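Chemist: Quick check, what structure comes out for this input:
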Amino acid sequence: MPSSSPFFLSKMGISLQLLRNRSAGGMSLLITAPCPRPRFLRSLNHFSTTVPPSPLSTIPHQKPQPSHTATLNSLLITRYCHQSPHFASLPHIFRRTIMSFGTSAASRLAGKTVLITGASSGIGRATAFEFANASGGDIKLILTARRETALVSIKEEIEKAYPKSKVFPIVLDVSKLPAIDTFVDNLPAEAKDIDVLVNNAGMVHGVDQVGSIAQSDVDVMFQTNVFGLIALTQKLLPLFKEKGKGDIVNIGSIAGREPYPGGAIYCATKAAVKSFTETLRKELIATRIRVIEVDPGQVETEFSVVRFRGDKSKADAVYKGVEPLIAEDIAEVIVFAVSRRENVVIADTLVFPSHQASALIMHRKL
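Modeler: Sure, this is the predicted structure:
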């Protein structure tokens, strides 16, 4: 190939120019990328990461960690993009992280209506923010929980950051089964066409062993974690079947895979969720309805505070010597799963922090 004859290959909007280097007796590859697409950037390590953050980046999520914040607010974009006249005209979704916030993900989420239970705190709250960010605000969010004030606060924060978004905060205690029918039937007209159900509401009471477990604790855990999840899913499933598509995301736990002493009832409820989820997926195999389960390991939220009935010192001891996951870590997985191509089902995901290998095997730096 003569030295003046370039070889061009266009891939993902990137020009590759292959030139013969006579003095070195070989070939040299010149990459020119005026503004490469985000999904292609993983292999280009020299790119700048100083990109304007998301409008929601300043909102204090629960116990953010520096490494996580950096992940949320950075996007691998070459420094040359900032100098390119085309950069200013790009959609703001280019300035997002690759995993949940790519342009393809945003287009798949655009205009969807998402219902999240247990949305006032923890994983549910983080998932609401993650959907808003990933869609660039082109989304409707139905947020339910028992605490109205917290839901209204989330609505205000999201709609301020993304004026195009619509957030419907609605009080619902999923353990009160008759309330589920009323809730669905009375949804605002513009929020009735639900595309995604995130069954996140769940709780645990106590660490008592079998023989000394209060019946009230048994009742509230099964009513919330199992019966409420099943009732809401059954209420919405006819809508999904009529549409011929939709996503049902059930939040399970490592406890549903590996029971442990002091967790008999909670583990039983999460095992029930896993069985229900797997059965539902098999029953819906002839449809385009995706059934997704996300099972977190150790996550630091209000979960342990509730387990120890408000005793913060006991709750804090659970995380002594470890760096647990935070709610946003699980929210990213949820949104990533929902924002895949319609033919892709991330059916079952177990998420651990790096110090955890099972429900009981953890490395603590004490």
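
Chemist: C-alpha only now, for contacts and for neighbours.
Modeler: Will do.

Chemist: Can you show me the helices along this structure?
Modeler: 66-73, 79-83, 98-101, 103-109, 122-134, 148-161, 177-185, 215-222, 228-243, 264-283, 303-307, 312-318, 327-338 (DSSP state H).

Chemist: gap between residue 66 and residue 335?
Modeler: 21 Å (Cα to Cα, to the nearest Å).

Chemist: Neighbour count: the two, which is higher?
Modeler: Per other Cα atoms under 10 Å, whichever of residue 66 and residue 335 has more neighbours is residue 335, with 24 against 9.

Chemist: Now do the same contact list for that one.
Modeler: Neighbour list for residue 335: 100, 127, 130, 131, 134 [criterion: Cα atoms under 8 Å, 6 or more residues apart in numbering].

Chemist: To compare against the first, here's the next sequence to fold:
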Amino acid sequence: MQFQNKVIVVTGAGGGVGEQLVLQLLEKGASVAAVDINLEALEKTKNKTHEPERVSIHQTDITDKKGVSTLAKEVKHIHGHIDGLINNAGIIQDFITIFDLNDSTVDRLMNINFYGMLNMTRAFIPYLAEQPEAFIGNVSSMGGFLPVPGQAMYGASKAAVKIATEGLRLELSKTNIQVSLIIPGGIETDIKKNSGLKNSEIKEEDKKTAGIKLTSPYKASEIIIKGIGKSKAKILVGSDCKVMDFLYRFMPIRAGKIISKVMSKNHGGIFSDTDKLVKR
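Modeler: Alright, predicted model coming up:
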């Protein structure tokens, strides 16, 4: 897949990896439809570009099916054709157990992370099918294949993205649309703040304690674009993701112990003991 003269739709384009995807795709000669629920953030992204005429911004709630359907028609009208879709938008949860997580948070996680991706994919596939070559890139997470204590429902939403994307790739295998599953590890972004979490900052000492080596949004976007360009079925982003992918496939129990140990060091207070569960 070459990006020159292609039109690519990117969700979550108001910052972090999404913003970098927009900027790097433009550098490769593509035009971009930047999508985010935050209009101010979208405008900031556009203002960072050297060729703003090749960027259209679209304030859209991806959980709204009708709004997403209208978005697809709008992008086609503005750009004339659509060659690619990167479903990057997503949120995480506070580090608390399934037992302590409220229903509205669970619904929000599934609606944005999974149904948002599904809405966008369904709405844009007919337009992608019109092109001689096209692609869909769906962002899952390391937490989508490896259970992370305190992030179980976030992981469940991203696991749903993983399985749906892998199934979609098979379903579209005889079409012109390639499908890539994108799995990031730890990325240096404001996702905690943008998810509306109470404690949105990750302290430097916590990163060192956990042995976390975060990938920059620039590097993550570079890896994603390179992987899509090579038509990769699975794109692992970050050394932590590559290591844990290997460990979980061949030593799942050990991998689970490692991630649990890390979470216990930094979020030990989240784990309910049996007495607490019985009392409730």
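
Chemist: so which of the helices of structure 1 gets nearest residue 194 of structure 1?
Modeler: Between residue 194 of structure 1 and these, the shortest gap by Cα to Cα is with helix 228-243, which sits at 7.9 Å.

Chemist: Next, the angle from that closest one to helix 215-222.
Modeler: On the basis of axes from the mean of the first three to the mean of the last three Cα atoms, to 10 degrees, helix 228-243 of structure 1 is oriented at 20 degrees to helix 215-222.

Chemist: Can you lay out the helices of structure 1 as JSON lines showing distance to residue 196 of structure 1?
Modeler: Below are the helices of structure 1 laid out as JSON lines (distance: least, Cα to Cα, whole Å):
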{"stretch": "helix 66-73", "distance to residue 196 of structure 1": "23"}
{"stretch": "helix 79-83", "distance to residue 196 of structure 1": "35"}
{"stretch": "helix 98-101", "distance to residue 196 of structure 1": "16"}
{"stretch": "helix 103-109", "distance to residue 196 of structure 1": "10"}
{"stretch": "helix 122-134", "distance to residue 196 of structure 1": "11"}
{"stretch": "helix 148-161", "distance to residue 196 of structure 1": "18"}
{"stretch": "helix 177-185", "distance to residue 196 of structure 1": "14"}
{"stretch": "helix 215-222", "distance to residue 196 of structure 1": "23"}
{"stretch": "helix 228-243", "distance to residue 196 of structure 1": "9"}
{"stretch": "helix 264-283", "distance to residue 196 of structure 1": "15"}
{"stretch": "helix 303-307", "distance to residue 196 of structure 1": "24"}
{"stretch": "helix 312-318", "distance to residue 196 of structure 1": "32"}
{"stretch": "helix 327-338", "distance to residue 196 of structure 1": "8"}
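
Chemist: Deepest-packed of those, please.
Modeler: Most buried of those by mean neighbour count (mean count of other Cα atoms under 10 Å) is helix 122-134; its value is a mean of 26.

Chemist: what's the counterpart of residue 213 of structure 1 in structure 2?
Modeler: Correspondence of residue 213 of structure 1 to structure 2, assessed by TM-score structural alignment: residue 101.

Chemist: Repeat that for residue 186 of structure 1.
Modeler: By TM-score structural alignment, residue 186 of structure 1 lines up with residue 74.

Chemist: what about that match, neighbour count?
Modeler: Using other Cα under 10 Å, residue 74 of structure 2 has 14 neighbouring residues.

Chemist: distance of it from residue 230 of structure 2?
Modeler: 29 Å.

Chemist: Could you do residue 183 of structure 2 as well?
Modeler: From residue 183 of structure 2 over to residue 230 of structure 2 the distance is 16 Å, taken as Cα to Cα.

Chemist: In structure 1, what residue corresponds to residue 239 of structure 2?
Modeler: In structure 1, the residue paired with residue 239 of structure 2 is residue 353, using TM-score structural alignment.

Chemist: Its match is in contact with residue 298, isn't it?
Modeler: Yes: between residue 353 of structure 1 and residue 298 there is a contact under Cα atoms under 8 Å: 6.8 Å.
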